[in-house]
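Novice: could you look at this predicted model? Sequence included:
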Amino acid sequence: MSSERTPLPALVYHDFRFTWKGQEYRLYWNDRLRAHAPRHLAHPYPVWIDPWDLSTVWFLTSECKVTPVRQEEEEDEPEEGPLVAIDVHYDGDKSATAAAVLFTHWQAETAFDTITTTVSPIAPYEPGAFYKRELPCILALLEKMETPPCVVVIDGYVTLGPNAVDGLGMHLYRALNEEIPVIGVAKNRFKDTPQDAELRRGESKHPLYVTAVGVSQDSAKTFIRWMHGAHRMPTLLTAVDRLCRDGTTSTGCPSTPAD
């Protein structure tokens, strides 16, 4: 494979097909893995995308052949869902407010939509089984979305500790039929959390803890690192925390009550 990159300017990279090793692929701007990974995962392919320049695709080998997508094929494709970050706030043991911010790409500064929903009653707190309380709230919120998300970001852990015990995110992934990747972003360290879960953003001395399922750990950390904001917490994760607490966001997008 050549180390030289060959630019193909003016290609919107979610709008083309290409063939490699006899296999046809199509790359979407919001493909589940967001970069370098095809829908058919048997063979990684030599394509590089600059996340800061969404108009250029680099093919690292001449073996790739681009096939333009016809308009009628585009119309037949199912709609790709948004990225969504979700948080839940509890009013004692009576009810909970679940909130979501919807955004189109990892570097987005603002949400294009928000959703909130109130869940009552809620399950009692059970030590070691917090998911029994929070999972129904998240699922109730996701049911309000017109298009299922392509990735869900939650406040918490997907897996816990060095043995990767199921956390809230893993229970959510299974409840979604293992079809939608889930990324957990936690502010507090769970006991014996592996060091490779740590992610430092900006100049913060304190890490976030990132775990994931349906997408690799490295990719998940890259996505959270890409998110807008100069501080430890990305702008939109701060916004969804505020939204579930008081019904407002700092993104300039008003909350849309779901019920």
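Specialist: The structure has been received and is ready for your questions. Residues are numbered from 1 along each chain as shown.
Novice: contacts and neighbour counts: CA atoms only from here.
Specialist: Will do.
Novice: helix or strand for residue 244, which one?
Specialist: Take DSSP states H and E as the rule and residue 244 turns out to sit in helix 235-246.
Novice: tell me what the following helix or strand past that helix is packed against?
Specialist: Next along the chain after helix 235-246, taking DSSP H and E as the criterion, comes strand 256-257. With contacts defined as 3 or more CA pairs under 8 Å, 6 or more residues apart in numbering; DSSP states H and E, the secondary structure elements packing on strand 256-257 are strand 113-119.
Novice: got the angle between the strand it packs on and helix 235-246?
Specialist: Here strand 113-119 points in a direction 40 degrees away from that of helix 235-246 (axes from the mean of the first three to the mean of the last three CA atoms, to 10 degrees).
Novice: find the centremost residue of this protein, please.
Specialist: residue 151 (3.6 Å; CA atoms, centre = their mean).
Novice: and stretch 82-98, which residues are buried?
Specialist: With burial defined by 16 or more other CA atoms under 10 Å, the residues of stretch 82-98 counted as buried are 82-90, 95-98.
Novice: among those residues, which ones are in strands?
Specialist: Those of the buried residues of stretch 82-98 mapping onto strands are 83, 84, 85, 86, 87, 88, 89, 90, 95, 96, 97, 98, per DSSP state E.
Novice: same list (these) but as CSV, adding distance to residue 66.
Specialist: Written out in CSV, the entries for those read as follows (distance: CA to CA, whole Å):
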residue, distance to residue 66
83, 27
84, 31
85, 34
86, 37
87, 41
88, 44
89, 48
90, 51
95, 53
96, 49
97, 47
98, 43
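Novice: adding another structure so you can compare the two:
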Amino acid sequence: MRVSVPHAWPSGREEAEAVQDRLRPLVRVEADGSPAPPLRLIAGLDVAYAKDDDRLAAAVVVLDADTLAVVESVSAVGRAAFPYIPGLFAFRELPTLVTALERLTTDPDLLVCDGQGIAHPRRFGLACHLGVLTDLPAIGIAKQSLVGEYAEPERPRGSWTPVRDGGEVVGRAVRTQTGVKPVFVSVGHRMSLDAATALALRLSPDYRLPETTRRSDRLSRQVLAAHLAQQA
């Protein structure tokens, strides 16, 4: 697939914040109750980092939306492209993720990021950035909450509570399995929060984390380990 990047990759805070400020108005959050887009192929994205330096591996795994079987897997190896600055973390991995996405021969209908959408200090997390760059529906399903406050959801699978930041609902804490810790769901682009919540549950039939994250996480770790072994 082709990914159009309408900006240079920034080297510092001011440039990165300017990119976010320019792209943030392009994010589209659909109203709850809006019909979800038809989904045939769902892509999960994740990145693994080396422990001792700035090398990383990005993986994209495309799943059949009905069976969750793997349709295609791609990866790319690179280096963290930006310093670690809270609120700007996505810039560390975006260039390598874009390289991986461009290696896809299939066209996914949805991107699922192991990270945040609008539940972000600047309302422009990784899922927003990738959604805008590709103009694909995108959601973030994160392991931890980044901003805001939430009440613990009730114990059964499917329970959720809103995540509020500054009086604004920016996401949901969603219990994908009974009695396990919730995941944190937010809209990235062209999706409603209701639809994103339903998808988080649909993609997590057996485990806390969605299959999109489980498969892409495994692949990114395997690719990075192989790369580091070759370079040793």
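Specialist: On my side now, so go ahead. For clarity, every value in this text was computed on a predicted model and none was experimentally measured.
Novice: just to revisit the earlier point, ok now the helix holding residue 244 of structure 1, how far from the chain's centre?
Specialist: Relative to the centre of its chain, helix 235-246 of structure 1 is centred 16 Å away, using CA atoms, centre = their mean, to the nearest Å.
Novice: ok, back up a step: in JSON lines: the buried residues of stretch 82-98 of structure 1, plus distance to residue 194 of structure 1.
Specialist: Shown next, in JSON lines, are the buried residues of stretch 82-98 of structure 1 (distance: CA to CA, whole Å):
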{"residue": "82", "distance to residue 194 of structure 1": "30"}
{"residue": "83", "distance to residue 194 of structure 1": "26"}
{"residue": "84", "distance to residue 194 of structure 1": "26"}
{"residue": "85", "distance to residue 194 of structure 1": "23"}
{"residue": "86", "distance to residue 194 of structure 1": "24"}
{"residue": "87", "distance to residue 194 of structure 1": "24"}
{"residue": "88", "distance to residue 194 of structure 1": "25"}
{"residue": "89", "distance to residue 194 of structure 1": "27"}
{"residue": "90", "distance to residue 194 of structure 1": "29"}
{"residue": "95", "distance to residue 194 of structure 1": "34"}
{"residue": "96", "distance to residue 194 of structure 1": "31"}
{"residue": "97", "distance to residue 194 of structure 1": "31"}
{"residue": "98", "distance to residue 194 of structure 1": "29"}
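Novice: and those, which two are furthest apart?
Specialist: The most widely separated members of the buried residues of stretch 82-98 of structure 1 are 82 and 95, with 27.2 Å between them, by CA to CA.
Novice: still on that earlier bit, what does the residue nearest to the centre of structure 1 align to in structure 2?
Specialist: Applying TM-score structural alignment, one finds that residue 151 of structure 1 aligns to residue 110 in structure 2.
Novice: now do the SS call for residue 36 of structure 1.
Specialist: Three-state secondary structure (criterion: DSSP: H, G, I helix; E, B strand; the rest coil) places residue 36 of structure 1 in coil.
Novice: does it touch residue 47 like I think?
Specialist: Yes. Between residue 36 of structure 1 and residue 47 there is a contact at 6.0 Å, judged by CA atoms under 8 Å.
Novice: between those two, which one's more packed in?
Specialist: Ranked by neighbour count (other CA atoms under 10 Å), residue 36 of structure 1 and residue 47 place residue 47 first, with 18 against 13.
Novice: so who does the more buried one touch?
Specialist: Neighbouring residues of residue 47 of structure 1 by CA atoms under 8 Å, 6 or more residues apart in numbering: 36, 57, 58, 59, 60.
Novice: same question, residue 100 of structure 1
Specialist: Under the criterion of CA under 8 Å, 6+ apart, the contact list for residue 100 of structure 1 reads 84, 85, 86, 87, 114, 115, 116, 141, 240, 243.
Novice: helices along structure 2, start to end?
Specialist: Residue ranges of the helices in structure 2, as given by DSSP state H, are 13-23, 90-101, 126-134, 193-202, 211-231.
Novice: go through the ones you listed and pick out the most buried.
Specialist: helix 126-134 (a mean of 26; mean count of other CA atoms under 10 Å).
Novice: tell me what it is packed against?
Specialist: Under the contact rule (3+ CA pairs under 8 Å, 6+ apart), helix 126-134 of structure 2 is packed against helix 13-23, strand 110-113, strand 138-142, strand 183-189.
Novice: format these as JSON lines; extra columns: distance to residue 168 of structure 2.
Specialist: Listed next are those as JSON lines, based on distance: least, CA to CA, whole Å:
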{"stretch": "helix 13-23", "distance to residue 168 of structure 2": "19"}
{"stretch": "strand 110-113", "distance to residue 168 of structure 2": "22"}
{"stretch": "strand 138-142", "distance to residue 168 of structure 2": "17"}
{"stretch": "strand 183-189", "distance to residue 168 of structure 2": "12"}
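Novice: mind checking which of those is nearest residue 223 of structure 2?
Specialist: Across those (criterion: CA to CA), the nearest stretch is strand 110-113, sitting at 18.2 Å.
Novice: for residue 18 of structure 2, see how far away the corresponding residue of structure 2 for residue 208 of structure 1 is.
Specialist: Residue mapping for residue 208 of structure 1 onto structure 2 gives residue 183, with TM-score structural alignment as the criterion. Distance of residue 183 of structure 2 to residue 18 of structure 2, given as CA to CA, to the nearest Å: 30 Å.
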